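Peer 1: Pasting a predicted model and its sequence here:
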Amino acid sequence: MRVVVLGGGYAGLVTTRTLEGTLPSAVDLTLVDETGDHLIQHELHRAIRRPEFVDRISLPLTDLLDRATVREATVASVDREDRSVRLADGDAVDYDVVVVALGAGTDYRDVPGVAEHALPLKRLPHASRIRREFRGVLDAGGGRAVVAGAGLSGVQTAGELAQFARDEGVAGHVEVVLLEAEDRVVPGFPEEFRAAVREELDRLDVAVRTGTRVTAAGADAVEMAGESVDSADAGTLPHGLLVWTGGVRGPDALDGRRREVDGTLALDERTFVVGDAARVRDGSGAVVPPSAQAAVRASETAANNVAEAVEALRAGREPAFETWTFETPGWLVSVGDGAVAQLGPRTFTGPTANLIKSAVGVTYLADHGSLADALAVLREEVEAERDLLDAVRERVGEE
């Protein structure tokens, strides 16, 4: 019997690691991933300003897994009827149970010119190109960078660019503009969190335009509509760099659609979808936001239900799946060298928020990556916080 996990991001890695400890040894476990590396996606924006961070946030999957076979390949499609995964190179991988954790792509929302002229931020090459093109703006002595979409990714990208300009001493000559179609930044998040994020953006002099949507994009300007557009700018905003973080779509292997699943994460008794590839309505009936936090938290239920599916198939009975309900302790976002953290009803900024965000990243790396990477990130981010470093050492048992 074979279980196949598609995608080595947060959901795919955590699901596979859990299955390594729960599936019977006779069950073959295979992880298929396009790059063969696990990317710490929520830290990707840091590579825009600090390319040395790349080695800290990209980890070989073979170093993170014990018994699972890692196959480096691009998934073209999933045939649920034949129970076969078609690969871009023409090969196929048959399965008895499959977990689709291929993440999400960038939704350009069919806005003319955006796919051709805007840069997404999903992979390491994207961060490198954003850095290269923004460096061109800096070297030109001035200009404008536009980030479209003020969700968590857009806020972090705009903050990183603004901080980059400050670090280079040219902040007064380079404008970073953050556009958002809704009437507030990070829409859908608690009001106090949103207000703190806006204050951090203002601190970095990011020009925020809410209620503004991009209607077209060219090589050196975007066309806009909305409440912030008036006759003074005629709806045209010149730019030297355009980054698009305005939406997510399903993976190409699922025809660009995020599959809708309930809290069992099951499309059928042999197919599970987890992470950003899924649009999850959890056990409470709420739609779960696409985020790294949600992907990690859903993965335990996905793994448990895969193990139950395997056991049911072997026993010739109907499976009894458990249902997941998303519960979050809070939210975190970086804004340049600053951060905003919400834990329960309290919102933190400044050094406390940076410490919380670094601690969360270290915990993830220590649990799912390596101790060396965890401690390296911690030393770089909060070198003065020796008490936290000691706590991490104690957690993972380092002598």
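Peer 2: Noted; the coordinates are in hand.
Peer 1: From now on I want contacts and neighbour counts done on CA atoms only, so please keep to that.
Peer 2: OK.
Peer 1: As a check, name the ranges of all helices in this protein.
Peer 2: 10-22, 46-49, 54-57, 61-64, 114-117, 124-139, 152-167, 191-203, 292-315, 350-368, 371-381, 386-396 (DSSP state H).
Peer 1: And here is the other one:
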Amino acid sequence: MTEKQIVVLGAGYAGLTAAARAGKRGRVTLIAPESRILHRVRQHETTAGLPVNRPAIAEVVRGRGVRHVRARATGLDLAGREIVLDNGDTVAYDTLVYALGSRTAWHGVPGAAEHAHPVERAAEIADRLRTAERPGTVAVVGGGATGIELAAELAEAHPRWTVRIVTAGRVGGWFSAKGHDHVHRVLRGLGVGIHEHSAVTAVDAGGLTTATGRIPADLVVWAASMEAHPLAAEAGLAVTPAGRAVVDDHLRSVSHPEVYVIGDAAEVTVPGTGTLRMGCATALPQGRYLGKVLTGRTDEPFAFRYAAQCLSLGRRDGLLQFIHGNDSMRPAVLTGRAGRLAKAAILKSVVLSLR
């Protein structure tokens, strides 16, 4: 019998983990333009100009039956089971793992795409800060985990710059009272200006216009929210109104069962846990699970429970927020050096767990 063609589209945490693990027992084609892992959970460090270890994809899949095609997918023919690449080639599949993840969402805010820098351009932001003729003001848009980590890292690494964090809601508002208070205390201690309940209505070369007034800025970093890559919807996979693929309890597309969708690209709902949020914490377990499915080591439904959420708050502080399995907050937290060490240990485990 001809061996089935398994293709993994995307080399983020979910896709790379699935490819590396499926490649233990089978042949896999991995399609992604990068030569090294993106390592999104450390983008705040790259933005601040700090060195970040980003292992080569070839090293992650070393010794596995994985062929890495360095190209970007521009089209997906679900009926013909082919992927169209930006180099003009096509790749056929019997089973597709769609793991293209997410990207910065501008939400139609006038001027945002033209004048703000998305977190994906972390190295460009670092160069801008390093080469500026004089220090100025950086406005970080977004009060979620990414925005908080960016604001803290930038304020500590560039103390001559004024750093502001701007959000439509509350900065760290989902944490427990102890976690929320610690985040605010650290940010204020680093000199970060906090602008809450200040939805951004426009961005221009001179800064932000918000619901509560004008915030001048020399550099705007956009970390407000993420959206699923549009290729799934464009190709005809069943998606939610937000563009995330609808999957069953084995992470298969409900409209095309020969396609598995994992990571930020999928809207995964687990009984007793709820709909999983985007992020490394949910992407890695999906990749590990699918590696077992593709090698015939399990036919059980995907299961997942939360345990904790962690934040870097500069080089000397951090937060480990303990949470219930359904992602609701427990009162307990680790802060300070203990929180920082916990976060560092988790970051190291991310790379190790890819294989």
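Peer 2: Arrived safely. Only a predicted model underlies this, so the values are computations on that prediction, with no experimental measurement involved.
Peer 1: overall similarity of the pair, as a TM-score.
Peer 2: The TM-score (TM-score structural alignment, normalised by the length of structure 2) is 0.87; 332 aligned residues with a Cα RMSD of 2.1 Å.
Peer 1: most tightly surrounded among the helices of structure 1?
Peer 2: Most buried of the helices of structure 1, by mean neighbour count (mean count of other Cα atoms under 10 Å): helix 152-167, with a mean of 25.
Peer 1: And the contacts of that one?
Peer 2: 45-46, 48-49, 134, 138, 147-148, 171, 174-178, 186, 201, 204-206, 244-246, 333-337 (Cα atoms under 8 Å, 6 or more residues apart in numbering).
Peer 1: Try it again at 7 Å.
Peer 2: Helix 152-167 of structure 1 is contacted from outside by 45-46, 49, 147-148, 171, 174, 176, 178, 186, 201, 204, 206, 245, 333-337, using Cα atoms under 7 Å, 6 or more residues apart in numbering.
Peer 1: Check stretch 140-151 of structure 1 too.
Peer 2: With Cα under 7 Å, 6+ apart as the test, stretch 140-151 of structure 1 has contacts from 137, 154, 158, 173-180, 185-187, 239-246.
Peer 1: Looking at the alignment, what corresponds to Ala99 of structure 2 in structure 1?
Peer 2: The alignment partner of Ala99 of structure 2 in structure 1, by TM-score structural alignment, is Ala101.
Peer 1: ok, now which ones touch the nearest residue to Leu343 of structure 1 once chain neighbours are set aside?
Peer 2: Leaving aside its sequence neighbours, Leu343 of structure 1 sits nearest to Gly330 (Cα to Cα, 6 or more residues apart in numbering; 4.4 Å). The contact partners of Gly330 of structure 1, by Cα under 7 Å, 6+ apart, come to Gln342, Leu343, Gly344.
Peer 1: could you list every residue that touches the aligned residue in structure 2 for the first one?
Peer 2: Per TM-score structural alignment, the equivalent position to Gln342 of structure 1 in structure 2 is Gln321. By Cα under 7 Å, 6+ apart, Gln321 of structure 2 lies in contact with Gly179, Ala308, Gln309, Cys310, Ala332, Val333, Leu334.
Peer 1: Swap in 8 Å and give it another go.
Peer 2: Phe175, Ser176, Gly179, Ala308, Gln309, Cys310, Met329, Arg330, Ala332, Val333, Leu334.
Peer 1: which among these end up buried?
Peer 2: Phe175, Ser176, Gly179, Ala308, Gln309, Cys310, Met329, Arg330, Val333, Leu334 (16 or more other Cα atoms under 10 Å).
Peer 1: which one of these is nearest Pro55 of structure 2?
Peer 2: Comparing these against Pro55 of structure 2 with Cα to Cα places Cys310 closest, at 22.2 Å.
Peer 1: how about the closest one, what's its partner in structure 1?
Peer 2: Using TM-score structural alignment, the equivalent of Cys310 of structure 2 in structure 1 is Leu332.
Peer 1: what's the distance between its match and Val248 of structure 1?
Peer 2: 19 Å (Cα to Cα, to the nearest Å).
Peer 1: Check Asp110 of structure 1 too.
Peer 2: From Asp110 of structure 1 to Val248 of structure 1 the distance is 12 Å (Cα to Cα).
Peer 1: now swap in Gly9 of structure 1 and tell me
Peer 2: 16 Å.
Peer 1: more neighbours, these two?
Peer 2: Legend: neighbour count by other Cα atoms under 10 Å for Gly9 of structure 1 and Val248, higher for Gly9 (24 against 19).
Peer 1: what's near enough to touch that one?
Peer 2: So Gly9 of structure 1 contacts His38, Leu39, Ile40, Gln41, Ala101, Leu102, Gly103 (Cα under 8 Å, 6+ apart).
Peer 1: ditto for Ser312 of structure 2
Peer 2: Glu149, Ala152, Gly318, Leu319, Arg340, Lys343.
Peer 1: Farthest-apart pair in those residues, please.
Peer 2: Ala152 and Lys343 (14.5 Å).
Peer 1: hmm, back to that, overlap between the contacts of Gly330 of structure 1 and structure 2?
Peer 2: Contacts conserved in structure 2 for the contacts of Gly330 of structure 1, counting by both residues aligned by TM-score structural alignment, their matches' Cα atoms under 7 Å: Gln342, Leu343, Gly344.
Peer 1: how about CSV for the buried ones among the contacts of Gln321 of structure 2, with distance to Pro285 of structure 2 added?
Peer 2: Shown next, in CSV, are the buried ones among the contacts of Gln321 of structure 2 (distance: Cα to Cα, whole Å):
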residue, distance to Pro285 of structure 2
Phe175, 23
Ser176, 25
Gly179, 25
Ala308, 14
Gln309, 15
Cys310, 17
Met329, 21
Arg330, 22
Val333, 23
Leu334, 24
